[in-house]
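K.L.:
coords please:
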Amino acid sequence: MTTALSRDCPALPPAPRPTRARAPSGAIARTAGLLALLVVAACGGGQPPAPAAPPPAPEVGVVVVAPERQVVTTELPGRTTASLAAEIRPQVGGIVQKRLFTEGAEVRAGQVLYQIDPAGFEAALAAAEAQLSKARAALATAESNARRNAELVKIDAISRQVHDDSQAAAQLARSDVEVASAAVRTARINLGYTQVKSPIAGRTSTSTVTPGALVTANQAAALTTVTRLDPLYVDITQSSTELLRLKNELASGRIRRDGNGEAARVAIVLDDGSTYAQTGRLQFSGVQVNPGTGAIVLRAELPNPDGLLMPGMYVRAVLEAGVNEEALLAPQQAVARDPAGNASVLVVTPEDKVERRRIVTGAAVGNRWEVLSGLAAGERILVDGSQRVRPGDSVRPVPWTPRSQGKAEAPAAAAGNAG
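P.N.:
All right, here's what the predicted structure looks like:
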């Protein structure tokens, strides 16, 4: 007797072999039928199994894109420059007697830095003053003769020629006095130049001469340099292409100037990556493009009360170019790029479906990209869980929390679970 069974049911055990003490044939048939009924009941009557339930939609972290007020900045290379610098050179020649300042110290405007031997200039001044006295005495005699001859010529006591000569002699004597007076002033100025003074207030550099050195008037080598370090200038280089792009954005109204009427603020990033505590102001923008580099020069004025910055330092200047009142920003980890560099994001539609969207990004703002096109305010972009889904999949979106905040909240959540 053959019994048909399903694939999931085990085979029937073989019928026991009859022993020598043969059982009645009716008893064997009843036993086989009972076994078949038990097997069929155990296999569910041959019905197929119920289908498995579909897996739940994966959970993903999303961020809702909302317009924000964003200050548009541009980071440019620059170098610090002294706002005032004076190279100190002697205006008369002689032997340096004294150096009257400490190298690297602050000096006042008009402070004496060097003393040149004044002996020769004092003698020149005395000689000039003597010449002036002689000229004044000659003038007194000439004027007395001119006055007397003017009276005599009226009564025809002298000739007209004698009168004219006396008047000319008096005029010549007056000119001699003026020449002698100018010589005295020149000698006095030269004597004053023996004291080499600082024309500005600032900090001195090293001295190139010592007492006993011979210096000459207007020599090529400076004795020292005085530099004013507060405020300091920062000369910034900007490409003409970037300048044109900024002007086009301003003209289109996408960004606008800050309406406070003040000059644009400039933040400084130092060579070690730290940000300088003081904020500067843009002073002017260049009007000519360097034909070799295609760049123009901007100049900012920066407070330097502690003297931390020095002329010639390389810095990065973060310049505020304008304000975008409705900027759309996307986390950088949500933005993917193809081999051609095109940016895209995964957008969660209102039906909780995943959709890939091509976008155009602008400048980096912290850890986010500015989105110029491709997204609208209120749309949800997928930030966490992109490895588990593909475009077209259904998802269960939840608000995304930055990793730094999640770490801070993790101990509190663990403490709550422990309680």
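
K.L.:
C-alpha only now, for contacts and for neighbours.
P.N.:
Fine.

K.L.:
pick out the residue nearest the middle of this protein.
P.N.:
By Cα atoms, centre = their mean, the mean C-alpha position of the chain lies nearest to Ala317, the distance being 1.9 Å.

K.L.:
confirm that one sits in a strand?
P.N.:
Yes - going by DSSP: H, G, I helix; E, B strand; the rest coil, the assignment for Ala317 places it inside a strand.

K.L.:
show me the contacts for it.
P.N.:
Glu75, Leu76, Pro77, Gly78, Ile236, Val266, Ala267, Ile268, Val269 (Cα atoms under 8 Å, 6 or more residues apart in numbering).

K.L.:
which one of those is nearest to Val215?
P.N.:
When the contacts of Ala317 are compared for distance to Val215 (Cα to Cα), Gly78 comes out closest, at 37.4 Å.

K.L.:
assign the closest residue to the closest one other than its chain neighbours to helix, strand or coil.
P.N.:
Leaving aside its sequence neighbours, Gly78 sits nearest to Ile236 (Cα to Cα, 6 or more residues apart in numbering; 4.1 Å). Using three-state DSSP, the structure places Ile236 in strand.

K.L.:
please apply the same query to the one 5 residues further on.
P.N.:
Under the three-state scheme (three-state DSSP), the conformation of Thr241 reads as helix.

K.L.:
the one 5 residues further on now?
P.N.:
The local conformation at Leu246, judged by three-state DSSP, is helix.

K.L.:
spatially nearest residue to it (excluding sequence neighbours)?
P.N.:
Leu246 sits nearest to Ala321 (Cα to Cα, 6+ apart), 7.6 Å away.

K.L.:
next one: Ala363
P.N.:
Take Ala363 and drop its neighbours on the chain: the residue closest to it by Cα to Cα, 6+ apart is Glu370, 5.7 Å away.

K.L.:
could you also give me the structure for this second sequence? I'd like to compare it with the first:
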Amino acid sequence: MNIVKKMLLHKFTIIFALIALCIGGYYGWEEYTKPPLEAKYKFHTLELGDVTQSVSANGTLNPLVLVTVGTQVSGKVIKLYVDFNDRVEQGQILAELDPALLDAQAAQSAASVQSAEASLELAIANEKRSRELFSKEYISKQELDVSVQELKAARAALNLALAQSQKDRTNQGYTIVRSPVSGVVVDRQIDVGQTVAASLSAPVLFKIAQDLRQMQIDSNFAEADIGRIKVGQKVTFAVDAFPNNAFVGVVKQVRLNATTVSNVVTYDVVVTVENPDEILIPGMTAYVNVILAEKKNVLIVPNAALRYKPTMPPSKDAKPTTPKKEKKERGSATLFVFENGVPKPIKVSVGISDNRMSEIITDELKAGDKIIVEENKYSTATSATGGGSHPPMRPF
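P.N.:
This is a model prediction of the structure:
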């Protein structure tokens, strides 16, 4: 019986020893394979770089000077001398209207001038004769005054006929449409055979861009950004037609006339653009960035690092309290470095930002230092529950 007890005791001792050995081996393996505390965080190495602060908007490319060519007379288009994209010189003939009606009117006016000249000659002769008769007292003073008045009226009628004739000849010349400037025809709104009517307003025949090597962008900026935009600031922009090209310009004008659409207030900012190769075309959409400030070779950090706050698991004995909001100084932020196994806060001054990277000013950090950007998700989750640092197993 004692032998049986001894055998059972020996058997249980071996079982307990094996269990203890397994438990100790598991915890030893877990401690051995547990990643270091640094693995809980994602780091960023500080470096020197360039940062540019800008505001963005969309705009439309337009010629710097766009001349609208119309006509002061009505008529049918009988000839066209230019077409879209043609280069023209100042004074060059663009189109010709049918002059038949205006020629007839000019001829009628010329005939009226001849009639007025004949009437004037007769009035001069009558006035001269009346003076001779009055000197011999053959007619009264009243008859002489009538002759003088008829002479003046004849001269006025001649002047009126000459003015009408000049007007008709001028209108006759308007049937030849000429270019007022040198440039490129960007729009043609007439065809041969079409009748243009210049009754209340001059119809538009052509649109001529004076010089496509000089262009401008009419862009709309929100009222929140307009206060920081000044004349003379540098502008960079891109267009869909040339996605790999970077274009530059200069702010020429900030127009004070606001536009309100759906309660959104915008202001027109005019940007001048050099286009020596004439690859930019009127009407293109430009994605404009007005550069507000630039810094070269400064210490920069990702904006995510400025937003990072370490998560500390609460102790079991701690009572829940409402967190107090810390007063944050304007232009300052807190970065965290890993030191002695815990995140250490370092207060820095924040300069300009490009919405991705920001300039920082501090004497405690330098290029090459590592700062905490964020915590690994699985590490945060397991530390909060008191578990190990291993990633959670994927459920099947």
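
K.L.:
would you pull the TM-score for this pair?
P.N.:
In this superposition the chains share a TM-score of 0.64, using TM-score structural alignment, normalised by the length of the second structure; 311 aligned residues with a Cα RMSD of 4.2 Å.

K.L.:
of the contacts of Ala317 of the first structure, closest to Leu139 of the first structure?
P.N.:
Nearest member of those to Leu139 of the first structure, counting by Cα to Cα, is Ile236, at 64.3 Å.

K.L.:
for the longest strand seen in the second structure, buried residues please.
P.N.:
When the second structure is parsed with DSSP state E, its longest strand is strand 242-261. For strand 242-261 of the second structure, a neighbour-count test (16 or more other Cα atoms under 10 Å) marks Phe247, Val248, Gly249, Val250, Val251, Lys252, Gln253, Val254 as buried.

K.L.:
using JSON lines, please lay out the residues you listed together with distance to Ser112 of the second structure.
P.N.:
JSON lines is the format used below for those (distance: Cα to Cα, whole Å):
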{"residue": "Phe247", "distance to Ser112 of the second structure": "63"}
{"residue": "Val248", "distance to Ser112 of the second structure": "63"}
{"residue": "Gly249", "distance to Ser112 of the second structure": "60"}
{"residue": "Val250", "distance to Ser112 of the second structure": "60"}
{"residue": "Val251", "distance to Ser112 of the second structure": "59"}
{"residue": "Lys252", "distance to Ser112 of the second structure": "56"}
{"residue": "Gln253", "distance to Ser112 of the second structure": "55"}
{"residue": "Val254", "distance to Ser112 of the second structure": "57"}
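
K.L.:
apart from its neighbours in sequence, what residue is nearest the aligned residue in the second structure for Tyr114 of the first structure?
P.N.:
Aligning on TM-score structural alignment places Tyr114 of the first structure opposite Ala95 in the second structure. Spatial nearest neighbour of Ala95 of the second structure, excluding adjacent residues (Cα to Cα, 6+ apart): Leu80 at 4.5 Å.

K.L.:
the stretch 201-350 of the first structure: strands as residue ranges?
P.N.:
Using DSSP state E, counting those that start in this stretch, the strands assigned to the stretch 201-350 of the first structure run over residues 202-204, 214-215, 224-239, 265-269, 280-285, 295-302, 314-331, 336-337, 343-348.

K.L.:
and the first one, which stretch of the second structure?
P.N.:
Same thing as strand 202-204 of the first structure. Aligning strand 202-204 of the first structure against the second structure (TM-score structural alignment) gives residues 183-185.

K.L.:
just give me the mean distance for that stretch relative to the first structure.
P.N.:
With mean Cα distance after the TM-score superposition for the first structure, stretch 183-185 of the second structure departs from the first structure by a mean of 2.4 Å once superposed.

K.L.:
in contact with Val107 of the first structure, which residues?
P.N.:
If a contact means Cα under 8 Å, 6+ apart, then Val107 of the first structure has Phe101, Ser198, Ala201, Gly202, Arg203, Thr204 as its contacts.

K.L.:
and the aligned partner of the first one in the second structure, what does it touch?
P.N.:
In the second structure, the residue paired with Phe101 of the first structure is Val82, using TM-score structural alignment. Contacts of Val82 of the second structure were listed using Cα under 8 Å, 6+ apart, and they are Leu94, Ala95, Val185.

K.L.:
so which bits of the one helix or strand the first one maps to are buried?
P.N.:
What that stands for is Leu94 of the second structure. Assigning secondary structure by DSSP states H and E places Leu94 of the second structure in strand 93-97. By neighbour count on 16+ other Cα under 10 Å, the buried set for strand 93-97 of the second structure is Ile93, Leu94, Ala95, Glu96, Leu97.

K.L.:
now it: how far from the chain's centre is it?
P.N.:
For strand 93-97 of the second structure, the gap between its own C-alpha mean and the chain's C-alpha mean amounts to 37 Å (Cα atoms, centre = their mean, to the nearest Å).

K.L.:
and that strand, what does it pack onto?
P.N.:
Helices and strands touching strand 93-97 of the second structure, by 3 or more Cα pairs under 8 Å, 6 or more residues apart in numbering; DSSP states H and E, are strand 75-80, strand 176-178.

K.L.:
what's the average distance for it when superposed on the first structure?
P.N.:
Mean deviation for strand 93-97 of the second structure: 1.5 Å (mean Cα distance after the TM-score superposition for the first structure).
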